[in-house]
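**Q** Return a 3D structure for these sequence lines:
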Amino acid sequence: MTTNAPRPEILRYTAFSSSPEGGNPAGVVLDATGLDDAAMLAIAAELGYSESAFLTAPPADLGGEGGGGNGAGAGRAYTIRYFSPKAEVPFCGHATIATAVALAERTGPGELVFATPAGIVPVAVTEEGGAVLATLTSVEPHTEEIAGTDLAEALAALDWPAADLDPAFPPRIAFAGARHLVLAAATRARLADLAYDFARLEELMHRLDLTTVQLVWRESATVFHVRDPFPVGGVVEDPATGAAAAAFGAYARELGLVPEDAVLTLHQGEDLGRPGELTVTLRAGDPRVHVGGTGTRIV
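**A** Okay, the predicted model is just below:
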C-alpha cells in the first residue's frame, strides 16, 4: 500500500452461521487494490481471525464483470487472496463464503467466480427465508497416504493414543484447495478433549505443507462433528473450516465411507462456543465438492 493511499474498508463477517456469535469470523476487504502483501498480512494480523480475504480485479483471461467489489450481474468475477495472521494460505473456505455473503448484500444473489491461488472457485449465492446462503465448488480434490512416522508424530503432538482413532476412517492427507490431515476419533469425548503441543504440531504441518488437521467424529451416516487445529496460521483452532470440509468430503467419497451422491452435515465450533454448520454435497460423476452455509455481518 502506498504511503498516501487511504485505508480500505475492512468488513467483518462470520461464515457457516446466521448468528454473529457462531461460525468462523473472517475479515473481508472488497477492494484491496493498492494493497501489497505486507499490508494484507498486517490487516489479517490486526484482525486476528484465522483468515481474511482480499478482492481485486479478475485475471484478464477469466472474463466476467467485477473487480474491487464493484461488479454486478451474473458471473461476477474477482481475484481473491487469503491471509492468516502469520502467512498467506492458498485457499480458505469460510473466508470465501463470508466474502460471497458480503458481495450479495451489496449487489444481490447470483453466481460469483473467484480466482484463488489454488484455482478457480465458483460460488452460488441465494436467499432462503431471509438468510443468505453461499455454496462454493472446490477445485478438483485428491487424497494421499501419510507416512507411518509422520502419523505417529501427529498423534504425539495431539497427545492422542492410536487406539483412540476410529479404524473405519484411515488417516489420509486430503486436498481440495489446501492440504489437511484427516484423523477420525472413535468417540465424541476424544474429539472434545483437545489440548495439543502447538509448536510440535506446527513444525510437522509446515514440513507436510498442511493447512489444518481435520479431526472428525461420525455421529451418523451423514452427520459429523469436526475440529481443526491451525497452528501454522497462528490460531489454536479454526471454528469452521470450509476448505477442510471440502477435503473431507473428497476423502470420505474416495474411501467409500459415504455414497457418491450424498449430503453431509458437519458441525464445528461447538467446543469453542461458536457453533457452525457446514453442508457438504457430493454428486456422482462430479469430482468436485460443494460446501455451503449461511453467513452474516459482525457489527
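
**Q** alpha carbons only for contacts and neighbour counts from here, please
**A** Will do.

**Q** how near is the closest residue to G110 other than its chain neighbours to A102?
**A** Closest residue in space to G110, ignoring its immediate chain neighbours: V125 at 5.2 Å, by Cα to Cα, 6 or more residues apart in numbering. Look at V125 and A102: by Cα to Cα, to the nearest Å, they are 10 Å apart.

**Q** Please name every helix or strand in contact with the helix or strand hosting V236.
**A** In the assignment (DSSP states H and E), V236 maps to strand 235-238. Secondary-structure packing of strand 235-238 (3 or more Cα pairs under 8 Å, 6 or more residues apart in numbering; DSSP states H and E): strand 223-230.

**Q** Could you look up the next helix or strand downstream of the helix ranked longest in the chain?
**A** Among the segments of the chain that qualify as a helix by DSSP state H, the longest is helix 93-107. Per DSSP H and E, the first helix or strand lying C-terminal to helix 93-107 is strand 110-116.

**Q** Before we compare anything, build this one as well:
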Amino acid sequence: MSDEEILRYAAFSADPAGGNPAGVILDASGLSEDAMRAIAADVGYSETAFLTEDRGAGVYRVRYFSPLAEVPFCGHATVGTAVALADRQGPGTFVFVTGAGEVPVTVDDRRRATLTSVGARVSGLAGGDLQALLAALRWREGDLDPALPPRVAYAGAYHPVIAAASRRRLADLDYDVPALKSLMEARGWTTVQLVWREAGDRFDVRNPFPVGGVYEDPATGAAAAAFGGYLRELGLVPADAVVHLAQGDDLGRPGRLTVALTPGEQGVRVSGTAVPIAG
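**A** Modelled structure (predicted):
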C-alpha cells in the first residue's frame, strides 16, 4: 500500500501537533490481517483504523490495530476516521461496526465528532490485581484518591480506573513496562485510565498502553467512554453530566475530550475535533 493511501489525523485536537495521531485506511477491503498489522506497526501510532467493508448508507466495518495487536475498539481512531470520511463526503452520521459492537459517530461542519459507545459497565478490581497494578505503576496506596475507588470500566474495551490524590502523582509516570504489560495481557485490559480530579466536572487523565507497544497514549476515547460509565455507575457526577478531560499535556500533545451522559442511555458520548496531519 502506498503512503498516499494512509491518511493521518490528530484526534481530540484542533492542532495537528496535539491530541492523539491515528492512521486511517479508508479502503482496506483488499488487505489481509497480517498486512493490516504490518501497516499499523509501520505507521507507528497507538492505533490505525482500517475500513474493511463499506456496507452502504454510511455503515462501515472497521478494525483497529496498534503496533503490536488488534484492539476491539479505539475512540481516537474512530474520531479520526469519521472526520476523514466527512472531509470527503460531507458532515453527517456514520455507523462503525467494530469488534465491540456498533458505534454511531456524528461529524459536524467544524470537524467535531461525537461517538456513542456500546453500553458501559463497571466491575470490581480484585485486591490482588490492585496490588499488582500499583506495584507495576510504582504507586503506593497512599497515592490514591479515596473518593474515586479503583474499578475496571468497559465501554468497548476494558480499562482499570486508578485515581491519583495529587496532580504531582499523575505527572510522575514511571512504570515497570514488562510487569504492567504482563498483568494487562493476563486480564484483557487495553489501557490503564489514570485520573486526577481538578474540579467536579474536570479531570486530567493519562493512559499507559504497553500492550499496544506504546508507553503512553496521548488521548484515549475508549477509556474516556469507560470512565464516563464509571462516574455514572458510582454516582460521582449527575445523571446528565458533561465531563471534560484533559490529556496529553504531559507529553506535549495536549488533547481535550468531552464526555456526555444521558439518563436512560447505556452508551457514553465522547466528543472531540480531529484534523489532518500533513505529510
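
**Q** Post the TM-score for the overlay when you can.
**A** After superposition, the two chains reach a TM-score of 0.98 (TM-score structural alignment, normalised by the length of the second structure), with 278 aligned residues with a Cα RMSD of 1.1 Å.

**Q** doesn't A100 make contact with the residue nearest to G110 of the first structure?
**A** Yes: under the criterion of Cα atoms under 8 Å, V125 of the first structure makes contact with A100 at 7.0 Å.

**Q** which of those two has more neighbours?
**A** More crowded of V125 of the first structure and A100, by other Cα atoms under 10 Å: A100, with 28 against 24.

**Q** just the helices in the stretch 1-150 of the first structure please.
**A** 37-47, 93-107, 148-158 (DSSP state H, counting those that start in this stretch).

**Q** tell me, the second one lands on which residues of the second structure?
**A** Spelled out, that is helix 93-107 of the first structure. Aligned using TM-score structural alignment, helix 93-107 of the first structure spans residues 75-89 in the second structure.

**Q** Now the matching stretch on the first structure. Mean distance?
**A** Mean deviation of stretch 75-89 of the second structure relative to the first structure after superposition (mean Cα distance after the TM-score superposition for the first structure): 0.4 Å.

**Q** Just the buried positions in that stretch, please.
**A** For stretch 75-89 of the second structure, the neighbour count (16 or more other Cα atoms under 10 Å) marks G75, H76, A77, T78, V79, G80, T81, A82, V83, A84, L85, A86 as buried.

**Q** which of the residues in stretch 168-178 of the first structure are buried?
**A** Applying 16+ other Cα under 10 Å to stretch 168-178 of the first structure flags F169, P171, R172, I173, A174, F175, A176, G177, A178 as buried.

**Q** Now, those that are in strands?
**A** R172, I173, A174, F175 (DSSP state E).

**Q** Give the aligned equivalent of the third one in the second structure.
**A** When the second structure is aligned by TM-score structural alignment, the residue opposite A174 of the first structure is A153.

**Q** residues contacting its match?
**A** A120, R121, V122, S123, H159, P160, V161, A226, F227, G229, Y230 (Cα atoms under 8 Å, 6 or more residues apart in numbering).

**Q** 6 Å instead?
**A** R121, V122, H159, A226, Y230 (Cα atoms under 6 Å, 6 or more residues apart in numbering).

**Q** could you redo those as CSV and give each row distance to W139 of the second structure?
**A** Formatted as CSV, the contacts of A153 of the second structure follow (distance: Cα to Cα, whole Å):
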residue, distance to W139 of the second structure
R121, 26
V122, 23
H159, 17
A226, 22
Y230, 21
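
**Q** So which of these wins on neighbours?
**A** Going by other Cα under 10 Å, A226 tops the contacts of A153 of the second structure with 32 neighbours.

**Q** Would you agree it falls within a strand?
**A** No: counting by DSSP: H, G, I helix; E, B strand; the rest coil, one finds A226 of the second structure to be helix, located in no strand.
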